[in-house]
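**Student:** no sequence on this one, just coordinates:
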């Protein structure tokens, strides 16, 4: 069985999918995906997202503000309030993105620190987005007790040195469909080095559909294509890759009750 460790079900474009949420959940289940983590990118939209997926026992949620979605400041009190509830299993998505928004570095860093502090307070893992901000991401993680909460660098596309620095802090590395892209040779080289017991897989749907689904709206069922690509690079059977990444998921997100053992 597989797990999609990072998706955005509230961001799916239903007209493009020609489907509704129950259809997407059913398709994932049929593909062998036993659990989905629906990741928040907006505090303002969090309650709407939570209500959308509430009927589904195989969907868990996080709470946070994406660095490209935030205003100048994050409502830390509201973030803490939501993250203290049992239904929220992780803090984020948070982090730093200097590729798209280098001009907001200071605001991003301040918000990232707030998320790290909340994660350390509630002792729930933090989901980190990082792009072109390697040194600052690791420095802030070290300075703000990231190792106390643990977490994951999601949709990883950075260097082995950065991955190693995160691994040394007890973090996991999550791989998306990007590694199936033709120009992702450097990422595949990093994946070869990653230890199996620190790997997660994700779709980041509706974005970044993996080969052979390129050009389509991504959905959780497609995480099996990510798993197949990672298994090939790692030289392991896909069943072993599925078992290990699923075990890793439940170990990291300890607030999720595992139904299938």
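**Tutor:** Thanks, I have the structure now. What you see is a predicted model; the values in this text were computed from it and never measured.
**Student:** going forward, measure contacts and count neighbours with C-alpha atoms only.
**Tutor:** Will do.
**Student:** Which residue ranges of the stretch 51-200 of the chain form helices?
**Tutor:** All helices of the stretch 51-200 of the chain, identified by DSSP state H, counting those that start in this stretch, fall at 76-83, 98-101, 105-122, 134-143, 146-149, 160-168, 185-193.
**Student:** looking at these, which is closest to residue 24?
**Tutor:** helix 76-83 (26.2 Å; Cα to Cα).
**Student:** Pull the number of nearby residues for residue 40.
**Tutor:** Per other Cα atoms under 10 Å, the neighbour tally for residue 40 reads 30.
**Student:** check contacts around the closest residue to residue 148 other than its chain neighbours.
**Tutor:** For residue 148, ignoring the flanking residues on the chain, the nearest one in space by Cα to Cα, 6 or more residues apart in numbering is residue 120 at 5.8 Å. When contacts are counted by Cα atoms under 8 Å, 6 or more residues apart in numbering, residue 120 touches 145-146, 148-149.
**Student:** cool, residue 196 as well?
**Tutor:** 241, 244-245.
**Student:** Distance of the residue nearest to residue 148 relative to residue 25?
**Tutor:** 32 Å (Cα to Cα, to the nearest Å).
**Student:** Residue 121 too?
**Tutor:** In terms of Cα to Cα, residue 121 sits 33 Å off from residue 25.
**Student:** which of these two has more neighbours?
**Tutor:** residue 25 (23 against 15).
**Student:** For the more buried one, pull up the helix or strand it's in.
**Tutor:** Using DSSP states H and E, residue 25 sits within helix 21-30.
**Student:** Okay, one more to line up with it:
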């Protein structure tokens, strides 16, 4: 069984004491590939270092909406240069975050639009962070013609109505730990309706730890628990979920 964690942060400080051990545990759980996300001036270099030092780790680079206020023109140029690297497979995570509100909404919108335009120019898929900003996220994706490149709605948490709009734009829906939570009714319902060829799984480690480890640090090896929950919701075997989601990820990110 081959699993693909499409969104992880194994470069995070939470792994400073046992990063390589955590990566090894993921391999032992059947994780054969992962995409590490570099989302600001601090995490892009550490993400690139991880990708360059492990054959099975790929990178996505972008500017997170929480950090939008810090982005400068040279940072966008930096992302553009990094996208030429053979291990960089997407621009992200980018998008909107109205929950933390650490950057003004107009600044978030501007930075989001600039990165979509860059992705279209380079022909790169995008990884979307969307927290409490569903309508504006879809509107900007439409206005900036993101359907021309597509991408992934990371850790999808919206309604099925919004999900259908994202699917119509050519995006995949990725699900993580919350689908294992007892009270997470909406993501479970959306996953059950998501077409198999648009389904991805992730951990977002060290965050959003799945049951039964909720409350503790998440790590990429726990994507197996996400696959098991997805299999139950879809009424198929975990082996089938692993095969389908891995194939979807390889195709979506252009990985051979």
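**Tutor:** Yep, that arrived. If you're wondering where the values come from, they're calculated on a predicted model, not measured in any experiment.
**Student:** just to revisit the earlier point, residues in structure 2 aligned with the helix holding residue 25 of structure 1?
**Tutor:** The aligned range for helix 21-30 of structure 1 in structure 2 is 19-28, by TM-score structural alignment.
**Student:** for structure 2, what spans make up the strands?
**Tutor:** 3-8, 31-38, 57-61, 88-97, 126-131, 151-153, 171-175, 199-201 (DSSP state E).
**Student:** ok, of the contacts of residue 196 of structure 1, which one's closest to residue 98 of structure 1?
**Tutor:** residue 245 (29.0 Å).
**Student:** which residues does that closest one contact?
**Tutor:** Counting by Cα under 8 Å, 6+ apart, residue 245 of structure 1 makes contact with 2-3, 196-201.
**Student:** can you put those residues in a markdown table and add distance to residue 105 of structure 1?
**Tutor:** Converted to a markdown table, those look like this (distance: Cα to Cα, whole Å):
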| residue | distance to residue 105 of structure 1 |
| --- | --- |
| 2 | 36 |
| 3 | 33 |
| 196 | 33 |
| 197 | 33 |
| 198 | 29 |
| 199 | 29 |
| 200 | 28 |
| 201 | 28 |
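**Student:** Please spell out the PyMOL selection for the buried subset of those.
**Tutor:** Selecting only the buried entries of the contacts of residue 245 of structure 1 in PyMOL, with 16 or more other Cα atoms under 10 Å as the criterion:
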select buried, resi 2+3+196+198+199+200+201
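**Student:** between the contacts of residue 245 of structure 1, which is nearest residue 128 of structure 1?
**Tutor:** Looking across those and measuring by Cα to Cα, the closest to residue 128 of structure 1 is residue 200, at 13.2 Å.
**Student:** Can you verify my assumption that that closest one contacts residue 6?
**Tutor:** No: using Cα atoms under 8 Å, residue 200 of structure 1 is not in contact with residue 6, being 9.3 Å away.
**Student:** quick one: common contacting residues for the two?
**Tutor:** By Cα under 8 Å, 6+ apart, no residue touches both residue 200 of structure 1 and residue 6.
**Student:** quick one: residue 150 of structure 1 and residue 124 touch, right?
**Tutor:** Yes: contact criterion Cα under 8 Å: residue 150 of structure 1 and residue 124 qualify, at 7.4 Å.
**Student:** got a list of what the closest residue to residue 12 of structure 2 other than its chain neighbours touches?
**Tutor:** Ranked by Cα to Cα, 6+ apart and with sequence neighbours excluded, the top spatial neighbour of residue 12 of structure 2 is residue 206, at 7.4 Å. Listed by Cα under 8 Å, 6+ apart, the contact set of residue 206 of structure 2 reads 8-10, 12, 14, 217-219.
**Student:** out of these, which is most surrounded?
**Tutor:** Neighbour-wise, the contacts of residue 206 of structure 2 (other Cα under 10 Å) top out at residue 10, 27 neighbours.
**Student:** To which residue of structure 1 is that residue aligned?
**Tutor:** By TM-score structural alignment, residue 10 of structure 2 lines up with residue 9.
**Student:** need the contact list for that match.
**Tutor:** 21, 38, 53, 205-206.
**Student:** I'd like the strands of structure 2 as JSON lines, with distance to residue 69 of structure 2 appended.
**Tutor:** Formatted as JSON lines, the strands of structure 2 follow (distance: least, Cα to Cα, whole Å):
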{"stretch": "strand 3-8", "distance to residue 69 of structure 2": "23"}
{"stretch": "strand 31-38", "distance to residue 69 of structure 2": "17"}
{"stretch": "strand 57-61", "distance to residue 69 of structure 2": "17"}
{"stretch": "strand 88-97", "distance to residue 69 of structure 2": "12"}
{"stretch": "strand 126-131", "distance to residue 69 of structure 2": "16"}
{"stretch": "strand 151-153", "distance to residue 69 of structure 2": "22"}
{"stretch": "strand 171-175", "distance to residue 69 of structure 2": "26"}
{"stretch": "strand 199-201", "distance to residue 69 of structure 2": "30"}
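**Student:** Of the ones you listed, give the one that comes closest to residue 184 of structure 2.
**Tutor:** Short answer: strand 171-175, nearest of the strands of structure 2 by Cα to Cα, at 11.7 Å.
**Student:** Run through the neighbouring helices and strands of the closest one.
**Tutor:** Under the contact criterion of 3 or more Cα pairs under 8 Å, 6 or more residues apart in numbering; DSSP states H and E, strand 171-175 of structure 2 touches strand 151-153, helix 160-168, strand 199-201.
**Student:** any idea which of these is most buried?
**Tutor:** For these, average neighbour numbers computed from mean count of other Cα atoms under 10 Å are highest in strand 199-201, which has a mean of 28.
**Student:** with structure 1 superposed, average distance for it?
**Tutor:** When structure 1 is overlaid, strand 199-201 of structure 2 sits 0.3 Å from its aligned residues on average, using mean Cα distance after the TM-score superposition for structure 1.
**Student:** For that strand, which helices and strands make contact with it?
**Tutor:** strand 3-8, strand 171-175, helix 223-234, helix 238-252.
**Student:** who's in contact with it?
**Tutor:** So strand 199-201 of structure 2 is contacted by 4-6, 172-176, 191, 223, 226-227, 244-246, 248-249 (Cα under 8 Å, 6+ apart).
**Student:** One more pass at 10 Å, please.
**Tutor:** The contact list for strand 199-201 of structure 2 (Cα atoms under 10 Å, 6 or more residues apart in numbering) reads 3-7, 152-155, 171-177, 191-192, 194, 223-224, 226-227, 230, 241-242, 244-249, 252.
**Student:** cool, stretch 180-190 of structure 1 as well?
**Tutor:** So stretch 180-190 of structure 1 is in contact with 156-161, 163-164, 175, 177-179, 191, 194, 208-212, 214, 225-226, 228-230, 233-234, going by Cα under 10 Å, 6+ apart.
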